[in-house]
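> Generate coordinates for the sequence data below:
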Amino acid sequence: MRLLFVLGIFILSFSVNAQSVNGVITDTNGKPLEEVLIHNLFSKTHAHSDSNGKFTIENSKPEDSLQITKQGFITENIKILTNDLLTISLEEKPFLLEEVKITNNLKYLNTISKIDLEIQPISNSQDLMRKVPGLFIGQHAGGGKAEQIFLRGFDCDHGTDISVSVDGMPVNMVSHGHGQGYADLHFVIPETVDNIDFDKGAYFADKGDFTTAGYIAFNTKKALKNSSVSFELGQFDTYRTVALFNLLNTENQSAYFAGEYMMTDGYFDAPQNFNRINLFGKYSAKINNGDQLAISVSHFKSQWDASGQIPDRAVNSGMISHFGAIDSNEGGNTSRSNINLQYDSKIDDYSQIKNTAYISKYDFELFSNFTFFLNDPVNGDQIRQRDNRTIVGFQSEYDRKIDDQWSFKIGAGLRNDNNKGLELSHTVNRKTVLEYLSLGDVNQTNLFSYASADFTTGKWLINTGLRLDYFKFGYEDQLAPTYSNQTQTKAIVSPKLNFLYTQDNTLQYFLKLGKGFHSNDARVVVAQKGQKILPETYGGDLGINWKPFPRMIINSALWYLYLAQEFVYVGDEAVVEPSGKTARKGFDFGLRYQFTNWLFWNTDYTYTHARSIDEPKGQDYLPLAPVHTLTSGLSVKNLKGFSGSLRTRFLGDRPANEDNSVVAKGYCITDFSVNYQIKKVSIGINIDNIFDTKWKETQFLTETRLANETEPVDEIHFTAGTPFNARLILKYSW
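Have a look, this model is predicted:
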């Protein structure tokens, strides 16, 4: 009897201690707030609100006190009075860095991106990429072509080693007409971006193809706070207008439309005749059972002329200027139309399913001349690259929180690219085709599944994950004398293991380990009969997140990345070339500091040592791999109506060839912006390269021959970076 009594007391005690409290958090307009931190000051348990603003916090009962915090909102302390559903409303306030806490979150770099977006919003499409610390971009074909990307010692070309997505829809193009992983982000209107999720390395199971140096996931706004129209006028006949219309905004539904039009002749001697139109619409709804639906539709079209890369010797001799062109017939056109569906289904307070489905129609035509008259002394070496594809895909993920210690997620998905008329041809004057170098159809499918689990104990968070990717590559060669549809299949398994130790809300240590990969062009796959066509990477990050002072955040890491040998399809020449094993290691350092309520400073520095493993010392440099990068700037936010920034970016000298005998010169550029808000009207000025520095944005060591030359010359070719470029912006909001 006594035993039963003791057992009953134990069960009663356990049931009391095991109580949980449910609630929902919104802003003052009734919109749900996600990723709000709810902390029980008595039991020390915590929880985060989901996309519906709902949360469940364990080991909580009446009389306990909860602290509710979210960046950009006033912290609330409430006392639990009953076990009924809590309804909490948070009020927005000026941003204070001292209220940003280091939490037990493996993706803490997202906090850094939120800070940067808060103190310095995106002002153009190039800023989208530049929000990733240590990532540099370069434009070398007139503004309409996707930018060249540099990150962690990778010349990622246009996206080969960094995966990019928007609202769960992939941006990278597999087996692209110009280059593998081609990521053209120009279809995104910057003003519609709500947040940026990014990380470096291949440490997360839900990130797959192209996630070697890292990934960037952009998310667009669910709703607009207000409608606005802006007009931009700048040098070089530059015009841009953006309209955002709030069509519907209730507690459970929202809809808006955004449109952008831009045109410019550019700063080159040969006018770019660039124009771009973007249309975007999004509808979001919260269903009575707690599910959430979002549907977005977008269309993008762009065309341009380009000056391409020019040789040093032509500029030094006075043949052309720093902004001149050898072949002014370069350029192209491209378009992309997307339909994207996101549906998040809440099963119960502890589990949900996230679904994304999309379809894209994409067209691309690019005219380039990289070697001038090297191969064809009479007609020149102009080439045309074409891509015409339909992309369909989906991804579903089941998330489950078991208890305060365990949670897991399981996901699966598919992506299919059906590319008709993938072409590389030798042309004249953009019109006449002299020779088809490559012409065929690609059908490529990627099936994938993944699982990961989080285990929390004390100050430790341990994350483990496993990913399986299966590819089927198909290529039908239209130049073959008989029908030939070549196919190959390949699978790869990618394990992940991450450790996070949060000493307190001011100091955190992490160790991230993972295997990643990037797929190769289908034309490589069939040529190599499936051998060495999914080159894997192995990497690790060891670092800290630290708040030495209330208004300062420091994040730094030592890292290492190994890339296996592969074969690469050179889209500009229609040939397959071997690429050896490489190793990269380096150091990342970032600092965010708030001097006053309105003055901020942020800086990011990276050092990278990148080498080829199989080559002898001194012959093992990786061409164009960045060594030193630095970005730093001061930002003013809401100082009596004024906001603005002064920002500098530095890219150091780097090797242009394998023995470092030729160097790609670095640059240091400073940009300036200021904006003044008067009620519903704002007026601003953006200035690129405020000191009018003459610099080379992209550089390549290329063998070329000019029309008047009898022998080819191997030297640096470059695209000039923007000179002093001022733009006036007028915006009206309502």
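
> contacts and neighbour counts: CA atoms only from here.
Noted.

> measure stretch 283-292 end to end?
Its start and end residues considered, stretch 283-292 measures 11 Å (CA to CA, to the nearest Å).

> I'd say residue 645 and residue 632 touch.
No: the pair residue 645 and residue 632 fails to qualify as a contact (CA atoms under 8 Å) at a distance of 10.4 Å.

> Neighbour count for those two, which is higher?
Set residue 645 next to residue 632 and count neighbours by other CA atoms under 10 Å: residue 645 wins out with 21 against 18.

> which residues touch that one?
With contacts defined as CA atoms under 8 Å, 6 or more residues apart in numbering, residue 645 is in contact with 120, 633-636, 672-674.

> again, 6 Å this time
634-635, 672-673 (CA atoms under 6 Å, 6 or more residues apart in numbering).

> Would you mind measuring from it to residue 594?
In this structure, residue 645 and residue 594 are separated by 14 Å, where distance is defined by CA to CA.

> now residue 280
Using CA to CA, residue 280 is found at 35 Å from residue 594.

> Also residue 264?
Taking CA to CA, one finds residue 264 at 37 Å from residue 594.

> Likewise for residue 110?
Residue 110 sits at a distance of 18 Å from residue 594 (criterion: CA to CA).

> Name the residue in these two with the higher neighbour count.
Per other CA under 10 Å, whichever of residue 110 and residue 594 has more neighbours is residue 594, with 21 against 17.

> ok, now how distant is the more buried one from residue 506?
Distance check for residue 594 against residue 506: by CA to CA, it reads 16 Å.

> again with residue 327
As judged by CA to CA, residue 327 and residue 506 stand 56 Å apart.

> do the same with residue 374
For residue 374, the distance to residue 506 equals 60 Å [CA to CA].

> Could you do residue 285 as well?
Per CA to CA, residue 285 is found 38 Å from residue 506.

> Was I right to think residue 66 contacts residue 45?
No: under the criterion of CA atoms under 6 Å, residue 66 makes no contact with residue 45, lying 9.7 Å away.

> Those two: which has the busier surroundings?
More crowded of residue 66 and residue 45, by other CA under 10 Å: residue 66, with 23 against 15.

> Next up, the contacts around that one.
Taking CA under 6 Å, 6+ apart, we find residue 66 in contact with 39-41, 77-78.

> Shouldn't it be within a strand?
Yes: when classified by DSSP: H, G, I helix; E, B strand; the rest coil, residue 66 is found to be part of a strand.

> and the gap between it and residue 31?
With distances defined as CA to CA, the gap from residue 66 to residue 31 amounts to 21 Å.

> Filter the contacts of residue 66 down to the buried ones, ChimeraX style.
Per 16 or more other CA atoms under 10 Å, the buried members of the contacts of residue 66 correspond to this ChimeraX selection:
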select :39,40
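
> and this one, so I can compare the two:
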Amino acid sequence: MQNNYFFALNSNRFRLLFIILLFSKLGFSHGINGIVIDQQSQGIPNAKVSLIGSVKYSMTNGLGEFVLTDVHLGDSISIESQGYQKRTFLIDNESYFEKNVLFQLFENATELSEVKVTGNRTTLTQSANINLTLQPVRSAQELLTLVPGMFVAQHAGGGKAEQLFLRGFDIDHGTDVALSLDGMPVNMVSHAHGQGYADFHFVMPEVVDKVNFEKGPYDVTKGNLATAGSVDFQTREQLTKSFVSGEYGMFQHKKITAGIKVLENQKNNAYFAADYLQTDNYFESPQDFKRINFYGKYTGIISPSFKITVSASTFQSSWNASGQIPQRAVESGMISRFGAIDNTEGGNTSRTNIQLGVIQKINASSSLKSDFFFSAYDFSLFSNFTFFLEDSVNGDQIHQYENRKIYGGKTEYKKTISLNENTIFSFTGGGGFRYDDINNIGLAQTTGRTQLRNQVQLGNINETNLFGYVSGKLEINRLVISAALRGDNVTFYYNNLNDSVYQPKSLSQAVFLPKVSLLYNATDHVQLYLKSGIGYHSNDARVMLSSDNLTKKALPLALGTDLGATWKLTKNLLFNGALWYLLSEQEFVYVGDAGVVEPSGRSQRLGFDAGLTFQPTKWLFLYSNLNYSHARSVAEPKGENFIPLAPVFTSDGKVQLNFKKGIFTTLSYRYMGDRAANEDRSVLAKGYFVNDFTVGYQRKSFVVTAIVNNVFNVNWNETQFLTESRLKDESQSVSEIHFTPGTPFSCRLQVKFMF
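Purely as a prediction, here's the structure:
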């Protein structure tokens, strides 16, 4: 009887406990109201959100919103979408049940089959990011070549900014392409060595996650110098693994790089990276090039709707250079291809950056993004282009230098409205500023880097750029219509310290830049687009504010139009092509030894770009890109209207294999056709065809890579200029091609450990 009593009592207790647990479970059952976003905090439509262990799932709408009911603490959900890595989230706290919780996905840029042709923007950047992911690049110079059709050339010891080529432009060091890193501009306006000077060496390729680019003046968020195009590199929010690598090669090449994960959890990520490079390079006069880089970044999810990033970087470099040498000196046997006329050329430079980024999700359909930056920059460069043309005794060496601080920021508001099931309207409005405080910008005549003979220029520049823009995008089924307007005001101030009296000058001009585009997703595999827009590049402050140039145009415009298509012929074969046209109000030719920009009138360029990307299997990747441009001055008579050094035919490509057992290899090529070196094409800058080769072996914790440049050891000229010069023993000057030789056959070995 007593046992029955205890049995009944225990049974009642078990029933009560079961009921309590059941109701407890039911009481903690919730619905998740979330938003699936990408790395730019934009909603991802048609993403599948599944409750693991259940058949229950939800699909995101055009804004990335979803609702998933009957979710409990301790459950897990998975989110997947084409083109993104599938992620699983453990629902381990009550914050997941708040309204509009953000779930971020990361792009899966490793397989061509995942690339989507349809969408509300062109997809050319996706294949470039596959390129970046499959085989990470190893230098800032290689990062720039990820943009299809962009060629780079180094001609002053490795530390000078590269010479850039894109869409029929010999861009010098950045006059017609705007480069940025996480929204911070790289280009320097009114620079000591040339307008738009873009020294990209402060960027470590190991921290770059993605590249976004636009050919032509169509991106409303990009202003000054974005005429031939614009490129924005985005850094990683976190390192996959900590690593350390060492590199050793010919010509005393030595490099060590490290990246350390400092903090990693669901809401906070931080890492630090550094590298040191030293090389004598392949010239007979050792270049003694040294560069050191540091970079650190913190990313914090302060709340489900508030994200902050803080980064800091610094770099310093110094080098000697052999400069551009005259063809006659090589042909006569006076020097070899890798010799020098003045081996005291070279320089040193440094840049320190601090960046702050804030993203606030206001509600399900709108967000606010702000970016601020500060840069401190120093530059010193010794060059000798003409040798003894001007001074037969001391030579023509010049020293260009400056000290600069840059302050800037931008805030952008985005709102997306779903008008109905098939119609979405997106609004973007933004504004910001950039202020360059340039002190002691100068040009001096020197000898052997040590003797100052004449102070040609010396002054202080303040340059302020205020800008604002609005854009609207309407998506109706397969049609996307965009219209945008940008306004820029640039104020120039110059105080010439060589003047006998204090008389600073200033000038302010404004431009308005309309941009429109039509994009039509003809099928799930074919995308057509038409773009048109106006961009500009500013003139140098010193040129604008000299006494004889006050009436010149400070902000020459460029009008561009693109008609293009992206076609996914098969699941693993992607074609892209575009016909394009660009009319420029004014060409800029920077004459470094005179410290002036020479306007050369209006010009027009037209051409086509074509590219094929093929990935038949996960381990085989093929890519080729072909570009043609027809560049001419408008005002000059036919036959005398060639634009010197404008590229005509260029092409680059690669074959890449990544085997399952960890072996990988790449054979790449780049081709630059012959081009006119002067206005009547009586002198040619000879083209080249060069191959590079990489082979390596990768395991879970280490990678060994051998890199071979110029596999077939061809003689090629990296940069070429038609220059009038005089050698020490010559009585008369000679005008002919001066060149910097391209790298001969060279190899280096890299060993990388990951932990």
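
> Can you tell me the closest non-neighbouring residue to the aligned partner of residue 370 of the second structure in the first structure?
Under the alignment (TM-score structural alignment), residue 370 of the second structure maps onto residue 355 of the first structure. Using CA to CA, 6 or more residues apart in numbering and skipping the chain neighbours, the partner closest in space to residue 355 of the first structure is residue 396 (4.4 Å).

> Secondary structure class of the corresponding residue of the second structure for that neighbour, three-state.
Matched by TM-score structural alignment, residue 396 of the first structure corresponds to residue 411 in the second structure. On the three-state scheme (three-state DSSP), residue 411 of the second structure is labelled strand.

> Between the two ends of stretch 722-731 of the second structure, how far is it?
The stretch stretch 722-731 of the second structure measures 19 Å between its terminal residues, going by CA to CA.

> and it, which stretch of the first structure?
Against the first structure, stretch 722-731 of the second structure falls on residues 701-710 (TM-score structural alignment).

> List the contacts of the matching stretch.
Outside stretch 701-710 of the first structure, the residues within contact range by CA under 6 Å, 6+ apart are 371, 373-374, 712-716.

> if you set the cut-off to 10 Å instead, what comes out?
309-311, 314, 326, 369-381, 623-624, 655-657, 662-664, 711-718 (CA atoms under 10 Å, 6 or more residues apart in numbering).

> Tell me how far it lies from the chain's centre.
Taking the mean of its C-alpha atoms, stretch 701-710 of the first structure sits 37 Å from the chain's own mean (CA atoms, centre = their mean, to the nearest Å).

> Now the common contact residues for residue 66 and residue 45 of the first structure.
With CA under 10 Å, 6+ apart applied, the overlap between the contact sets of residue 66 of the first structure and residue 45 consists of 38-39, 57, 60.

> Show the residue spans covered by the helices in the first structure.
Assigned by DSSP state H, the helices in the first structure fall at 2-17, 109-119, 125-130, 312-316, 522-527.

> Select, out of the ones you listed, the one closest to residue 230 of the first structure.
Each of these was checked against residue 230 of the first structure via CA to CA, and the shortest separation belongs to helix 125-130, namely 15.4 Å.

> and the closest one, which stretch of the second structure?
For helix 125-130 of the first structure, the matching stretch in the second structure spans residues 140-145, with TM-score structural alignment as the criterion.

> Nearest to residue 174 of the first structure among the shared contacts of residue 66 and residue 45 of the first structure?
residue 38 (42.0 Å).

> Quickly note the distance from the residue lying closest to residue 40 of the first structure once chain neighbours are set aside to residue 238 of the first structure.
Nearest non-adjacent residue to residue 40 of the first structure, counting by CA to CA, 6+ apart: residue 66, 4.6 Å away. Applying CA to CA, the value for residue 66 of the first structure to residue 238 of the first structure is 53 Å.

> now swap in residue 665 of the first structure and tell me
With distances defined as CA to CA, the gap from residue 665 of the first structure to residue 238 of the first structure amounts to 29 Å.

> do the same with residue 27 of the first structure
Applying CA to CA, the value for residue 27 of the first structure to residue 238 of the first structure is 39 Å.

> hmm, back to that, what sits in contact with each of residue 645 and residue 632 of the first structure?
The contact sets of residue 645 of the first structure and residue 632 overlap at residue 601 (CA under 10 Å, 6+ apart).

> which one's the longest strand in the first structure?
strand 432-457 (DSSP state E).

> coming back round to it: what touches both of residue 645 and residue 594 of the first structure?
By CA under 10 Å, 6+ apart, the residues touching both residue 645 of the first structure and residue 594 are 119, 600-601, 634-635.

> The most centrally placed residue in the first structure and residue 731 of the first structure: what is the separation?
Nearest to the centroid of the C-alpha atoms of the first structure, with distances taken as CA atoms, centre = their mean, sits residue 216, at 2.6 Å. Here residue 216 of the first structure is placed at a distance of 29 Å from residue 731 of the first structure (CA to CA).

> One more: residue 671 of the first structure?
As judged by CA to CA, residue 671 of the first structure and residue 731 of the first structure stand 21 Å apart.

> what does residue 608 of the first structure give?
Here residue 608 of the first structure is placed at a distance of 41 Å from residue 731 of the first structure (CA to CA).

> These two - which one has more neighbours?
A direct count of neighbours by other CA under 10 Å for residue 608 of the first structure and residue 731 places residue 608 higher, at 21 against 18.

> got a list of what the residue mapped onto residue 324 of the first structure from the second structure touches?
Residue correspondence to the second structure (TM-score structural alignment): residue 324 of the first structure is matched to residue 339. By CA under 10 Å, 6+ apart, the contact list for residue 339 of the second structure reads 282-285, 322-325, 329-330, 740-741.

> Turn the buried ones among the residues you listed into a named ChimeraX selection, would you?
A single ChimeraX command is used to select the members of these judged buried by 16+ other CA under 10 Å:
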select :282,283,285,322,323,324,325,329,740,741
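
> pretty sure residue 70 of the second structure is touching residue 26, no?
Yes: with contact taken as CA atoms under 10 Å, residue 70 of the second structure and residue 26 are classed as touching, separated by 8.7 Å.

> mind checking what residue 296 of the second structure lines up with in the first structure?
Checking with TM-score structural alignment, residue 296 of the second structure has residue 281 as its match.

> For the residue lying closest to its match once chain neighbours are set aside, give me its contacts.
Residue nearest to residue 281 of the first structure in three dimensions, not counting chain neighbours: residue 257, with 4.4 Å by CA to CA, 6+ apart. Counting by CA under 10 Å, 6+ apart, residue 257 of the first structure makes contact with 192, 223-224, 227, 243-248, 279-283, 296-298.

> go again using 6 Å as the cut-off
By CA under 6 Å, 6+ apart, the neighbours of residue 257 of the first structure are 244-245, 280-281.
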